[in-house]
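K.L.:
One predicted model, sequence on top.
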Amino acid sequence: MNLLNKISIWFIAIVLLVTPLSMYISYSNIKKRLDNVEIERLRSVNNYVAAQLKRGETPEKTSQGLPISIKPYTGSGIIPTNPEIIHTCLDNNGPSRNECKIQINTFVTAANKTYKISSYSYITSTEQIMKGMLTALLLKVLLITAIVFITARILSRYILKPFHHAIDNIHHFNIQKREPLQLLSTSTNEFKKLNEFLRLMTDKAIEDYTSVKEFSENASHEVQTPLAIIQSKVELLAETEINAKQAALLTDIQNSIDKLTRINRSLILLTKLNNQEFLTYEKLKFCRVEKETIHAYSDHIALKNITLNRHCEKDVYIKIHPALAEILLNNLLSNAIRHNVKNGNIEISLTHKFFRISNTGLPPDIPTQELFKRFKKSNQSTESIGLGLSIVKQICEVNTFPVHYDFSDGWHCITVYFDSTENHSLFTPTSSSTPSQEIENIKPSLNFAE
């Protein structure tokens, strides 16, 4: 529910709460006022007739249009000095069934005689007043509701136009374009403050993004240059006459250079992922990329004598950048090969809902979800730099793909779900072919059935 509707509903609710109270107060005042006016009128009539009696005149049967009753007072005791006021609600029949009767009895002494002067009148009954007020209340509420919703939408086009424009611009704001935010001018102080804050925030974000991007690019270039020099020097040194101990030292240096190069490239990739530099609006045939990745790693699989079982559906399309799809599959498959045991197994399943890769291996010495963090490594391989699964996790987050890592019964299982609403259930793979059969299918013919 948008803000305008919430404000309208709150306003209508306040009206509905206040109106019954105000109606009761108005009803009480109106009823009391009507009674008092009629009582004062009857009193004046009785006083007029009493004055006639005292002057010895013969009063009429009616006065001011009201019937008058004059009778000798037959009561005993003290004569009342104040008029008697009698309210009588009539039965619900006859011509005056919707009225109430008010009678005033006044006692006066004239010519040594005491008289009882009575006059009465009819006023509208309480039920009629209440019905009229309820009808007016209903019409009032309906009118207020209609006017509030109609005028609120008319006013929102003008008053809230800068706000909606700012929301739309923020929604389409792309930090990679490095274009300042364009907002409508407004005379509303609150919207002026909002626009000023949004401009400062987006300008700061663009400035920080530019600085981080330039730093990462410069750092990558500056690091790669000395690494390339060291690499060339090591190669030149390896071509000279060296003994076995020196050769071992050069091998360690070469391995460290390769590892540092991989770390540098991985960190740059993570930075690009954080900066949303791999946006895409088209779907990719993921099953084809998956098949090409397995072909590329077929020699590694055969070298380690690993059994690979592949069960994939046809025409699996997902929304992901082609470069990210290749990196995702390369990291997952290389991870399954590197951390596998000799003569081990790999299970790959691809459907329209998820991609799952499982491999045999040693139990991890830390919780599996911890391995998605940067530079977190288990005890399975010393060759890992600890960034492969972190890159996998970042790619999945960029594309809103839930990813889960489970270990059960000697199997490491990583599942990437293409639908964030899918029910993520635990999967335990089972091998269905022998190593020799699977390797023959992978290495010589590279022929996979989908």
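P.N.:
Happy to help now that I have it.

K.L.:
alpha carbons only for contacts and neighbour counts from here, please
P.N.:
Noted.

K.L.:
Okay, strands next: where are they in the protein?
P.N.:
62-63, 66-72, 84-89, 99-110, 113-124, 283-285, 307-312, 317-319, 345-350, 354-360, 403-408, 411-417 (DSSP state E).

K.L.:
Switch those strands over to TSV; also include mean neighbour count and distance to N218.
P.N.:
What follows is the strands of the chain, written out as TSV (neighbours: other C-alpha atoms under 10 Å; distance: least, C-alpha to C-alpha, whole Å):
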stretch	mean neighbour count	distance to N218
strand 62-63	14	110
strand 66-72	16	107
strand 84-89	13	97
strand 99-110	19	96
strand 113-124	18	92
strand 283-285	16	32
strand 307-312	21	42
strand 317-319	17	31
strand 345-350	22	39
strand 354-360	23	36
strand 403-408	18	32
strand 411-417	23	33
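
K.L.:
Among the ones you listed, which comes closest to L137?
P.N.:
strand 113-124 (19.0 Å; C-alpha to C-alpha).

K.L.:
Between strand 66-72 and that closest one, find me the angle.
P.N.:
150 degrees (axes from the mean of the first three to the mean of the last three C-alpha atoms, to 10 degrees).

K.L.:
what packs against the longest helix along the chain?
P.N.:
Longest helix in the chain by number of residues, with DSSP state H as the criterion: helix 3-54. The contact analysis (3 or more C-alpha pairs under 8 Å, 6 or more residues apart in numbering; DSSP states H and E) places helix 3-54 against strand 99-110, strand 113-124, helix 126-159.

K.L.:
possible to save the ones you listed as JSON lines with distance to I229?
P.N.:
JSON lines is the format used below for the helices and strands packed on helix 3-54 (distance: least, C-alpha to C-alpha, whole Å):
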{"stretch": "strand 99-110", "distance to I229": "111"}
{"stretch": "strand 113-124", "distance to I229": "108"}
{"stretch": "helix 126-159", "distance to I229": "64"}
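
K.L.:
Check it against this one:
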Amino acid sequence: MARLNYRYTKAYSLVTFFALLIGFSIVYNAVKRSSSQATIGQLKNLNAIIARQIESGKDFSGHDSRTNVSIKKLHSNIENDHEIVRYKTVYNTKLQDTVTDVQLTTFHKIDAVYYQITSHTFMIIADNIYLNGIFMVFAWTFIFLISMVIISSEVISGYILSPFNSTLQSIQRFTINQKTDFKFEKTSTLEFQELNNFLQKMTEKAKKDFTVLKEFSENASHELQTPIAVIKAKIELLMQSRLDEQQLIKLTSMMDELEKLSKINQSLTLLTTLENFENKKNSPINISAIVEETIISFSDLMEMKNISLRKKIKKEVIIQMDETLGRILMNNLFSNAIRHNLINGEIEVEITAAKMRIKNTGNPPLVPTEELFERFKKDNQSLNSIGIGLSIVKKICEIFHHSISYTSISSFHVLEIKFFQEAQR
């Protein structure tokens, strides 16, 4: 994508080129015309001299001025200012070149007698000379003007667009939860002033809406925890009383749904926090150690489903990520790999300096794998899953600029995270 300054320079250069091209054709025709007019002017002056010679009554028949002149007396009246110009292209053996024979006939009244004076001369057809000369002038002028256009366009447009570039940089640095006010560079350009005023209003409104939404999410999450805890406590008391089998099944189902509701509430709160998480630089973690600890934590669950684990983990792989979020990321990945695995299934874990890959057996996905990163999108609705785990995983990766992909190969599900390297930016 081209910069705005470059577009200005390109546009000015094209305008200059076509303007010079039109000017080239105008100048070329003007030079040819001026050459022809100059020749006619010389002949007209010569005819006037001949007329004065006739009027003087002296004999100029042997004079050099009569070489290419013919004089004829007329018996009819002709307007004194009347003149006839004729052009004829001929080959001049003396000059060994193609020339134009320019002939001018004028009429003069001298002592009540009308004379027709015709003079002619040869004009060399110098199209190539004109063309080459004008082309060189055009070429040097074009080079000079284009150089000036490029330099002046970069300087002038850079100066004019300075407030716009400053506004653009401010927008790029803007975060919804920043505490400082959104400031713009002062400008006298009306359009930039209107743009800055609009952005000022929009950012203030966005920050206000964000604060309201954040408070609502926090309050809603806090307020939901209390009734959930109360209902769970009462269900536990009921389950300790004398109940028949059907009643116990219903209470157990209610308890499971409450657990799911509690997890949804916690996950949504975490996602809201992640949406506004500030990525602090220089927060390296040893992802290899965190993965090893996570494997130990989930070993009992893997044993219950008789899942075999193969790992190829390079030690001391350091990446940029908050440690708490790194642990949440690994917990979600391993939980997902176990929950969606098969009895007697497999899990493969590979970590290198560039990427991490978790591969597990499972049934083929029923929906496109890219959709599973969306909230509440589940591959199997019957599984005890709330459908937010992969959304959290993706959001954590985005915060720290790691890329994640999910593919299904044969009977394996493959989640791959490519670690962000500072040199990539």
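P.N.:
Arrived safely, thanks for sending. These numbers were taken from a predicted model, which means no experiment stands behind them.

K.L.:
quick revisit: compare the helices and strands packed on helix 3-54 of the first structure and report which one is nearest to Q52 of the first structure.
P.N.:
Judged by C-alpha to C-alpha, the one of those that comes nearest to Q52 of the first structure is strand 99-110, at 9.5 Å.

K.L.:
same for the closest one, what does it pack against?
P.N.:
For strand 99-110 of the first structure, the elements it packs on are helix 3-54, strand 84-89, strand 113-124, judged by 3+ C-alpha pairs under 8 Å, 6+ apart.

K.L.:
one more time with 10 Å, if that's ok
P.N.:
On a contact count with 3 or more C-alpha pairs under 10 Å, 6 or more residues apart in numbering; DSSP states H and E, strand 99-110 of the first structure meets helix 3-54, strand 66-72, strand 84-89, strand 113-124, helix 126-159.

K.L.:
Return the residues in contact with the residue nearest to F420 of the second structure when sequence neighbours are not counted.
P.N.:
Excluding the flanking residues, the one nearest F420 of the second structure by C-alpha to C-alpha, 6 or more residues apart in numbering is H402, at 4.8 Å. Contacts for H402 of the second structure (C-alpha atoms under 10 Å, 6 or more residues apart in numbering) come out as I319, Q320, M321, K355, K394, K395, I396, I417, K418, F419, F420, Q421.

K.L.:
And the second one, how far from G62 of the second structure?
P.N.:
In this structure, Q320 of the second structure and G62 of the second structure are separated by 107 Å, where distance is defined by C-alpha to C-alpha, to the nearest Å.

K.L.:
just the fourth one next, same as before
P.N.:
Between K355 of the second structure and G62 of the second structure the distance is 106 Å, computed by C-alpha to C-alpha.

K.L.:
Quick check: D208 of the first structure vs M201 of the first structure, distance?
P.N.:
10 Å.

K.L.:
how about the helices of the stretch 351-450 of the first structure, start to end?
P.N.:
Using DSSP state H, counting those that start in this stretch, the helices found in the stretch 351-450 of the first structure span residues 388-398, 435-440.

K.L.:
will you turn the strands of the first structure into CSV that also has distance to V223 of the first structure?
P.N.:
Putting the strands of the first structure into CSV (distance: least, C-alpha to C-alpha, whole Å) gives the following:
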stretch, distance to V223 of the first structure
strand 62-63, 116
strand 66-72, 113
strand 84-89, 102
strand 99-110, 101
strand 113-124, 98
strand 283-285, 34
strand 307-312, 38
strand 317-319, 34
strand 345-350, 36
strand 354-360, 34
strand 403-408, 32
strand 411-417, 33
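
K.L.:
Roughly how far does the residue nearest to F420 of the second structure sit from G326 of the second structure?
P.N.:
Per C-alpha to C-alpha, H402 of the second structure is found 12 Å from G326 of the second structure.

K.L.:
so what sits against both of the two?
P.N.:
Residues touching both H402 of the second structure and G326 by C-alpha under 10 Å, 6+ apart: I319, Q320, I396.

K.L.:
Identify the residues contacting the first one.
P.N.:
Remark: with contacts taken as C-alpha under 10 Å, 6+ apart, I319 of the second structure is in contact with 282-288, 326, 353-355, 400, 402, 419-421.

K.L.:
same thing with the second one?
P.N.:
Residues counted as contacts of Q320 of the second structure (C-alpha under 10 Å, 6+ apart) are 279-287, 326, 400-402, 419-422.
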